[in-house]
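K.L.:
A predicted structure for the sequence below; I have some questions about it.
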Amino acid sequence: MKKWLSLFLIGLLAMSVVASGCISSSKEESKKGAIAIVYDVGGRGDLSFNDMAYLGASKAAKDFNLDLVEMQSNSEDDYVKNLETLASQKKYLVIIAVGFMMTDAVKQVAKEYPDQKFAIIDGYIPDMPNVMSILFKENEGSALAGALAGLIAANDGKDKVGIVLGMEIPVLYKFEAGYRFGVKWAEDYYYKKEGKNVTIDVIYQYTGTFNDAAKGKAAARAQLAQGAWVIYQVAGGTGLGVFDAVDEVLKSQNKKMGPPFAIGVDSAQDWIKPGVIIASMMKRVDVGVYTAVQDAVNGNFKGGIVELGLKEGGVGLSTVDDVMAMFNSLPEDTQKQKLKDLGFNSKDELKQYLEQTRGQVPDWVWDAIKELEGKIKTGIIKVPAPMDKDGIEAVRQAKTWQEMMELAK
């Protein structure tokens, strides 16, 4: 799975803007079939969710010699139209819808075209034989992000961390719940290690959008002003503004590296602002998309739910090797330009800088994260995954991670 991630920057560099209702496709000859992907309103170029979906689709198209057709949704009104446009052509092995917001549209169009296979990322459609619902245990990966944030804060004598989210939809409740769980777990871990009671508050804000970096920056600025020591961005393109806000604070203090830190999401975003982003919670949308195409190609496609967590490699915290693998896969001239843009003379300098950034956090913190990850993988620890307002409110009111674990289904 990690070798797919190494192609991420290539995918980013190859991106082009696809207008709503306008189809783009590769033109190579002798294809063995075609697949199609419909992006959510955030669109390509978010350096996050939609770009990871493209990564998986483009890799699958290459590996299985398929034509790839892309459609962009500029508003919710485009969902049904785009899906129907593709389904009516009756030539795609599978049509992939990216995002929870397309759930109702996929249900409608899949019913109209029962012979067409569909896959939806983050949409819950359990009972249609022609629809594969690809879900992720974002709560598990976010628990690692929360533990990292909480332990950094506790170690530095701080009592607040933040999380900036996009639209208030059920899947983002899972991110928030996992993050809160990890912070509470960190409080407990720190007490056992240092013998000191700490209480770390989580400041949160739903911005209502996935493609407004200015709103993300404003939200992060407010949280930093309130004392947030680490901020987790869960807002796609909106979250890019979180990185800018943390970067500005560091520059105002004549610091090149945090803390304060940001935590990225979906892809290994550490490279975007080295020194600012301590790690990223990777949500392997590329793995999910690739799996759907592979099953369709091999005749193993089944409707129903596919869920990917820590154990399945569907989520996890980024490593320096993840980031460097991206650079190592780029053409030499592209690597040189990217390094120049980032202010480095070589890949070794970039790697050393990323390692130095992580070195601002004690080794025992990283060891603690590995311990939590192992316990989640083996099922010793279960992280809640609320999908409604009552569920997330129960998590918010819980006083300990053990209370939160009682809420896990």
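P.N.:
Arrived safely, thanks for sending.
K.L.:
from now on I want contacts and neighbour counts done on CA atoms only, so please keep to that.
P.N.:
Fine.
K.L.:
now do the strands in the stretch 301-409 of the chain.
P.N.:
Per DSSP state E, counting those that start in this stretch, the stretch 301-409 of the chain carries strands over the ranges 304-308, 315-317.
K.L.:
right, and Thr238 touches Tyr206 too?
P.N.:
No: counting by C-alpha atoms under 8 Å, Thr238 does not reach Tyr206; the two are 10.6 Å apart.
K.L.:
the more surrounded of those two?
P.N.:
Relative neighbour count places Thr238 above the other of Thr238 and Tyr206, with 26 against 18, counting by other C-alpha atoms under 10 Å.
K.L.:
neighbours of the spatially closest residue to the more buried one that is not a sequence neighbour, just the number please.
P.N.:
Nearest-residue entry for Thr238: Ala213, 4.0 Å, with adjacent residues in sequence omitted and distances by C-alpha to C-alpha, 6 or more residues apart in numbering. For Ala213, the count of nearby residues is 21 (other C-alpha under 10 Å).
K.L.:
take a look at this one as well, against the first:
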Amino acid sequence: MKWKNMFALLIIGLVALSVATSGCISGGGEKETSTESGSSTGSQTTTSSASYSGAIAIVYDVGGRGDLSFNDMAYLGASRAAKDFNLELVELQSNSEDDYYKNLETLAKAKKYKLIIAVGYMMTDAVNATAKKYPDQKFAIVDGYIPDRDNVMSIQFKENEGSALAGALAGLIAANDGKDKVGIVLGMEIPVLYKFEAGYRFGIKWAEDYYKQKTGNDVNIDVLYQYTGTFNEAAKGKAAADAQLNDGAWVIYQVAGGTGLGVFDAVKEYLKAHGKEMGPPFAIGVDSAQDWIKPGVIIASMMKRVDVGVYNAVKAVVEGNFHGGVVELGLKENGVGLSTVDDVMTMFNSLPEDTQKKKLQELGFNSKEELKQYLENTRKQVPDWIWQAVDELKQRIISGEIKVPAPMDKGGIEKIRQANTWQEMEQLAG
């Protein structure tokens, strides 16, 4: 797909490394390709490690590289760490849930990796079993919860906090435009996604309250939601978003990895059908600064800094500070937050000059300044007071004045769905 190719070029520019999908990324020196076959289900490419100070490995979830969000952000953090600490990086792709343990086992029994990184909640059981079998091997799992193994670092994020900002933005945009519905399209119905949904709903209720205080007008915004059951089927994301747009959703938050790319397509087509190039309605991206994917369509992205969590885990191993247990990153730790135009342009400016020119041509811009201006103009469709309100919520969360609930089970999210105010939701934060 065009966007996957563009994102791959973007990553190359950011980390200044040579990339081979599901292959080995070295921290320095020349890369030689030779394929090993074994019990792993992903291809594994090795290189001469004479010039390296060690090796790390990463196992991707079924969504895989090219999802433009979760897995790609994990790669970004691992590849940057490989470069900074002169490490060999081996990548393995999981094609199904059955591959998790096989891939982890293959890496662990090699006894050569300083750290094995597992990407995704779904690998929790496999990591737990492998870590028990290989107690001398260090593991890190993104989104998994394994609190009681000394050799496993569980990297978690306060997605509820970042999603509260996304909800506040969506709710205030809808209220200001006289609309009463917003949407959210999610992937698999797993506990970590309940945190996204809960935060989003919290922010929307906070927006209702804020809007009433500002204008004196009551507003009640319905949340249309759908779990698609997948992270890598854009068509399902598009179908879900099409339905929500037809039902009146004015902003749609995608929390579905590659599936969520279909949300952007749906909003783009809706705008085109109504003679518009720029929202509203808008989409909100997730995990990375996705605004660049479809300028004018994506008002902002809830950045889940998986790259920061993965990088810090590798750094801890290299510096001898690794410890098992849970590490949680929220707004205060810069682990989550809404993207800015500067976030997008910083990524773009890291590209090689020829890649920047090619990308600008594909997007229909003549210069980087045009792209930046277009992103800024997109945000100007939203009044300044809304952005200021979202920042106010951010600061109140960071200070601890406001606590956002983070349910991790079906019963918990149902209570959030039934709450009538953000204050009621806050009481469920514990």
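P.N.:
Structure's in. What do you need? On a predicted model such as this, the values are computed, not experimentally measured, just so you know.
K.L.:
got a TM-score for the pair?
P.N.:
The TM-score (TM-score structural alignment, normalised by the length of structure 1) is 0.97; 404 aligned residues with a C-alpha RMSD of 1.5 Å.
K.L.:
one step back: same list (the strands of the stretch 301-409 of structure 1) but as CSV, adding distance to Glu176 of structure 1 and mean neighbour count.
P.N.:
Below are the strands of the stretch 301-409 of structure 1 laid out as CSV (distance: least, C-alpha to C-alpha, whole Å; neighbours: other C-alpha atoms under 10 Å):
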stretch, distance to Glu176 of structure 1, mean neighbour count
strand 304-308, 18, 17
strand 315-317, 15, 26
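K.L.:
trace Leu393 of structure 2 over to structure 1, please.
P.N.:
Under the alignment (TM-score structural alignment), Leu393 of structure 2 maps onto Leu372 of structure 1.
K.L.:
same question, Val267 of structure 2
P.N.:
For Val267 of structure 2, the aligned position in structure 1 is Val246, judged by TM-score structural alignment.
K.L.:
quick one, what contacts that match?
P.N.:
Taking C-alpha atoms under 8 Å, 6 or more residues apart in numbering, we find Val246 of structure 1 in contact with 220-221, 224, 260-262, 276.
K.L.:
please flag which of these sit within helices.
P.N.:
Per DSSP state H, helices hold the following members of these: 220-221, 224.
K.L.:
quick check: the residue lying closest to Ser346 of structure 1 once chain neighbours are set aside vs Leu9 of structure 1, distance?
P.N.:
Take Ser346 of structure 1 and drop its neighbours on the chain: the residue closest to it by C-alpha to C-alpha, 6+ apart is Leu339, 6.7 Å away. Distance, Leu339 of structure 1 to Leu9 of structure 1, using C-alpha to C-alpha, to the nearest Å: 13 Å.
K.L.:
on that earlier part again, show me what the residue nearest to Ser346 of structure 1 aligns to in structure 2.
P.N.:
Superposed on structure 2 with TM-score structural alignment, Leu339 of structure 1 falls opposite Leu360.
K.L.:
what's the neighbour count on its match?
P.N.:
Neighbour count for Leu360 of structure 2, taken as other C-alpha under 10 Å: 16.
K.L.:
and what of Cys22 of structure 1?
P.N.:
Cys22 of structure 1, neighbours per other C-alpha under 10 Å, totals 12.
K.L.:
and Glu159 of structure 2, what pairs with it in structure 1?
P.N.:
By TM-score structural alignment, Glu159 of structure 2 lines up with Glu138 in structure 1.
K.L.:
quick one: contacts for its match?
P.N.:
Neighbouring residues of Glu138 of structure 1 by C-alpha under 8 Å, 6+ apart: 174-175, 178, 283, 309, 315.
K.L.:
so the equivalent of Lys389 of structure 1 over in structure 2 versus Glu426 of structure 2, what's the distance?
P.N.:
Mapped onto structure 2 by TM-score structural alignment, Lys389 of structure 1 lines up with Lys410. Distance of Lys410 of structure 2 to Glu426 of structure 2, given as C-alpha to C-alpha: 17 Å.
K.L.:
which one's more surrounded, the two?
P.N.:
Glu426 (17 against 12).
K.L.:
now that one: how far from Ala164 of structure 2?
P.N.:
From Glu426 of structure 2 to Ala164 of structure 2 the distance is 12 Å (C-alpha to C-alpha).
K.L.:
and for those two, which residues touch both?
P.N.:
Common neighbours of Glu426 of structure 2 and Ala164, using C-alpha under 8 Å, 6+ apart, are Val404.
K.L.:
name the helix or strand for the match of Val267 of structure 2, please.
P.N.:
Val246 of structure 1 belongs to helix 240-252 when assigned by DSSP states H and E.
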